[in-house]
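# Build me a model:
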Amino acid sequence: MANDVSYTPEEVAEILRISKFTVYELIKRGELMAYHVGRKVRIESADIESYKRKSKGLAPLDSPATTPSPSFAPTQGFSHNPSSDEGLVICGQDILLDILTRYLERQFPQVHFLRRYIGSIDGLMALYRGHANAVTAHLWDSDTNDYNLPYVRRLLPGHPTYIINLVYRMEGFYVAKGNPKNVTTWSDLTKPKVRFINRERGSGARVLLDEQLRILGIRSRDIVGYGEEEMTHLAVASKVARGEADVGLGIEKVAMQFVNLDFIPLHKERYDLVIRQEDLERTHFQALMSILKSPSFRNEVIGIGGYDISSMGEIMAEI
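This is a model prediction of the structure:
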């Protein structure tokens, strides 16, 4: 594609074989660059190519391969005790965190609320190191059949925390419409003609997969594509939708954005927010808790679809 060609979101959706809604989400998350001409949104062909390269784990065409992604660089200048002139860093990849951040920005326009789109284990490590203030996790422990508590205990020693529920979500397989490879169970990933696309190490989906493989005695080397990784549920679903993989693991909400995907439900997961206990009485965190319990926020999340909010805002554990 020539560099001087630009496209509308609808045209980009056709090129990438995804929904128009997904294109706007990619733009909002900063994964796909765009600009405005008046009230119209345009995406240049070079930025489409850049997004495709990043989805494949390749370096951007105009950047050296060793350049780290800004989203994963350590955040400087933010502590776990933010004042009005500091920022508050929220880690996690779900769209409901973008909505939560928007609500906080309305109440505290003087505060810089930053979003980092990183996986569960990286988020907990960022909280431990003081690079984040609130992080999400959906890490299943097969020994206890519990979510998040065992990992928080191990990764945040000496840091008392609250684990607060956001939502419950369904994890499962993304497959092409009609499920032509008939993939319905974890064991089906070992079928010789099934190409899998994995999530990055440290993500909740990757932990769930590896725990299930351990329980079933399945060797990762017997899964074609196990070593191929993507950084988000959206990128995994997009790869399956484009026919570059036969199956991937992710949440149901993302599958709803693709017209040519089916979703095979496998495991209901708990998606929690983790904060330090000392922070809960601070103004920003009290506001956050109030937002989680507010009818307006809950109704907006319900309207998105794909989430169980029955325990939203409840403290699941004190560690």
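# C-alpha only now, for contacts and for neighbours.
Will do.
# so where do the strands sit in the protein?
With DSSP state E as the criterion, the chain has strands at 6-7, 35-37, 40-44, 87-91, 112-116, 134-137, 140-141, 146-147, 161-176, 196-199, 229-230, 247-251, 261-276, 315-318.
# who touches the fifth one?
Surrounding strand 112-116, the residues in contact under the criterion Cα atoms under 8 Å, 6 or more residues apart in numbering are 71-72, 85-93, 98, 101, 104-105.
# repeat for the second one
Contacts of strand 35-37 with the rest of the structure, by Cα under 8 Å, 6+ apart, involve 41-43.
# Swap in 6 Å and give it another go.
41-42 (Cα atoms under 6 Å, 6 or more residues apart in numbering).
# Any idea how many residues pack against the nearest residue to Val152 once chain neighbours are set aside?
Closest residue to Val152 apart from its sequence neighbours, by Cα to Cα, 6 or more residues apart in numbering: Leu124 at 7.2 Å. By other Cα atoms under 10 Å, the residues close to Leu124 number 27.
# same question, Gln76
Neighbours of Gln76 (other Cα under 10 Å): 9.
# Next: Trp140.
Neighbour tally, Trp140, other Cα under 10 Å: 23.
# Roughly how far does the residue nearest the centre of the chain sit from Asp122?
Taking Cα atoms, centre = their mean, the centroid of the chain lies closest to Gln93, which sits 2.7 Å from it. Look at Gln93 and Asp122: by Cα to Cα, to the nearest Å, they are 12 Å apart.
# Now for the contacts of strand 112-116: which two are most distant?
Asp85 and Gln93 (25.3 Å; Cα to Cα).
# before we move on, back to that, got a winner among the contacts of strand 112-116 for most neighbours?
Cys91 (28 neighbours).
# Tabulate the strands of the chain (CSV), appending distance to His284.
Formatted as CSV, the strands of the chain follow (distance: least, Cα to Cα, whole Å):
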stretch, distance to His284
strand 6-7, 40
strand 35-37, 32
strand 40-44, 34
strand 87-91, 9
strand 112-116, 10
strand 134-137, 11
strand 140-141, 29
strand 146-147, 26
strand 161-176, 15
strand 196-199, 32
strand 229-230, 33
strand 247-251, 29
strand 261-276, 12
strand 315-318, 17
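# now for the ones you listed, which one comes closest to Gly217?
Closest among the strands of the chain, once you apply Cα to Cα, is strand 140-141, at 16.2 Å.
# To check against the first, give me the structure of this:
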Amino acid sequence: MLELYIIEEGGNSMDSEKSLTAVDVAELLKITKNTVYELVKRGELPGYKVGKKLRIDRDDVENYINNQKISKSNRNKNIILNSELTKQTYTNNVLNLENPNDIIISGQDVILDVLAEHIREKVNDMRVLRSNTGSYASLYDLYNDKISVSSVHLWDGDTDEYNTAFVRKMLPGVSCFIINLAYRNVGFYVTKGNPYKINKWKDLTKSNISMINREKGSGIRILLDEKLRLNNISKEQVNGYDIEKQSHFAVARSIARGEGNVGIGNENIANTVDGIDFIPLQEERYDLVIRESDLKYPIYKLILSTVRSEEFKKEVESLGGYDLKDIGKILAKT
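Here you go, the predicted structure:
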């Protein structure tokens, strides 16, 4: 996901009781200036220019606050949906570390959007960017110095373990720390009521069903391929194996529309889409991967301290669906 860059006008004093600057609004709403600009750009918060200065009426800010007074569950649902919809827009974007002041955090979970926003609030001399790339490709990009930090949720069927084996294989000779973000439930997305009784991996071979798959390189695709291997199932036995979508949200929506009968994804997304049921299969571990050599730089220390902060933990908890028992812990060194 690409960050929106807008130059802030100077000053944080109010021109009048009714006209506020972006800084004033940011202080009132406890958000960043860039977030204020993004709200105005999206039309969620009315704004206008006085010369080159952005101004927002106090009444409009109060209306915005009142409109946000929705239930916690709906608010969390909107956060997830907005993140997933934005991913649809930027799926094909390719980012590269061309500027030494760029930091690119790669991965596809909304937790990373929250993390990036927390970092942006604390630094003003570098750009904090997001790359919407699956785990396998993210590790490849980290090895090739195209990104700064990778997220990963790759299950290895031979060790029955997440992430460590893949990091060792894909970053040979590179010492890395694997730092936990969360644990999530993954499982089948099925048509409401599960009419085809899809409950285990071998059920994917039923001739009367068709699946919607994830793209190569995503953690879920690798989980599927490993499970098929261990269960001696060939991809030719799975109807719809070659039908790919670029996010859990896209898979879930496809099942809800009847384009397929089963997909695989995490429980959080299943809870945001009507018309499907979620059949849990296993708990996956979702981690950050940071090169040991990078932790001497302040920005990487800031990323680590942010993940370990109570403020970040509380915001992730508010999203629901994450087990944060090991958040911020270094689980392995490769």
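# re earlier: can you tell me which residues contact whatever residue of structure 2 lines up with the residue nearest to the centre of structure 1?
Taking TM-score structural alignment, the alignment pairs Gln93 of structure 1 with Gln108 from structure 2. Applying Cα under 6 Å, 6+ apart to Gln108 of structure 2 gives the contacts Asn132.
# try 8 Å this time
Contact criterion Cα under 8 Å, 6+ apart gives 87, 131-134, 247 as the residues in contact with Gln108 of structure 2.
# Ok, Asp109 of structure 2 next?
Counting by Cα under 8 Å, 6+ apart, Asp109 of structure 2 has no contacts.
# Gln282 of structure 2 versus that one, what's the distance?
In terms of Cα to Cα, Asp109 of structure 2 sits 18 Å off from Gln282 of structure 2.
# where exactly do the helices run in the stretch 1-150 of structure 1?
9-16, 20-29, 45-55, 95-107, 120-128, 149-155 (DSSP state H, counting those that start in this stretch).
# Buried deepest among the ones you listed, which one?
Comparing the helices of the stretch 1-150 of structure 1 by mean neighbour count (mean count of other Cα atoms under 10 Å), helix 120-128 comes out on top with a mean of 23.
# Find me the equivalent region of that helix in structure 2.
Under TM-score structural alignment, the match for helix 120-128 of structure 1 is residues 135-143.
# average distance between the matching stretch and structure 1?
Compared with structure 1 after the fit, stretch 135-143 of structure 2 shows a mean deviation of 0.4 Å (mean Cα distance after the TM-score superposition for structure 1).
# and for that stretch, what are the contacting residues?
106-107, 147-154, 167, 170-171, 174, 217-219.
# among the residues you listed, which ones are buried?
106-107, 147-154, 167, 170-171, 217-219 (16 or more other Cα atoms under 10 Å).
# And for the residue mapped onto Asp141 of structure 1 from structure 2, the neighbour number?
Correspondence of Asp141 of structure 1 to structure 2, assessed by TM-score structural alignment: Asp156. Neighbour count of Asp156 of structure 2, defined by other Cα under 10 Å: 17.
# Likewise for Tyr307 of structure 1?
Here the number of neighbours of Tyr307 of structure 1 (other Cα under 10 Å) works out to 19.
# residues in contact with it?
167-170, 253, 301.
# CSV please, covering those residues and showing neighbour count and distance to Phe263 of structure 1.
Formatted as CSV, the contacts of Tyr307 of structure 1 follow (neighbours: other Cα atoms under 10 Å; distance: Cα to Cα, whole Å):
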residue, neighbour count, distance to Phe263 of structure 1
Val167, 20, 19
Tyr168, 19, 17
Arg169, 20, 13
Met170, 19, 10
Lys253, 20, 10
Val301, 19, 20
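# can you list those residues in JSON lines and add distance to Lys293 of structure 1?
Output for the contacts of Tyr307 of structure 1, formatted as JSON lines (distance: Cα to Cα, whole Å):
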{"residue": "Val167", "distance to Lys293 of structure 1": "12"}
{"residue": "Tyr168", "distance to Lys293 of structure 1": "15"}
{"residue": "Arg169", "distance to Lys293 of structure 1": "18"}
{"residue": "Met170", "distance to Lys293 of structure 1": "22"}
{"residue": "Lys253", "distance to Lys293 of structure 1": "22"}
{"residue": "Val301", "distance to Lys293 of structure 1": "12"}
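# Most widely separated two among those residues?
Met170 and Val301 (15.0 Å).
# The residue nearest to Val152 of structure 1 and Val167 of structure 1: what is the separation?
18 Å.
# what does Asn299 of structure 1 give?
Asn299 of structure 1 is 13 Å from Val167 of structure 1, by Cα to Cα.
# How about Arg282 of structure 1?
Counting by Cα to Cα, the gap from Arg282 of structure 1 to Val167 of structure 1 is 23 Å.
# swap in Gln212 of structure 1?
For Gln212 of structure 1, the distance to Val167 of structure 1 - Cα to Cα - is 22 Å.
# Ok, Arg53 of structure 1 next?
Taken as Cα to Cα, the span from Arg53 of structure 1 to Val167 of structure 1 is 32 Å.
# And for Ile319 of structure 1?
20 Å.
# can you name the residues of structure 1 that stretch 24-31 of structure 2 overlays?
By TM-score structural alignment, stretch 24-31 of structure 2 lines up with nothing in structure 1.
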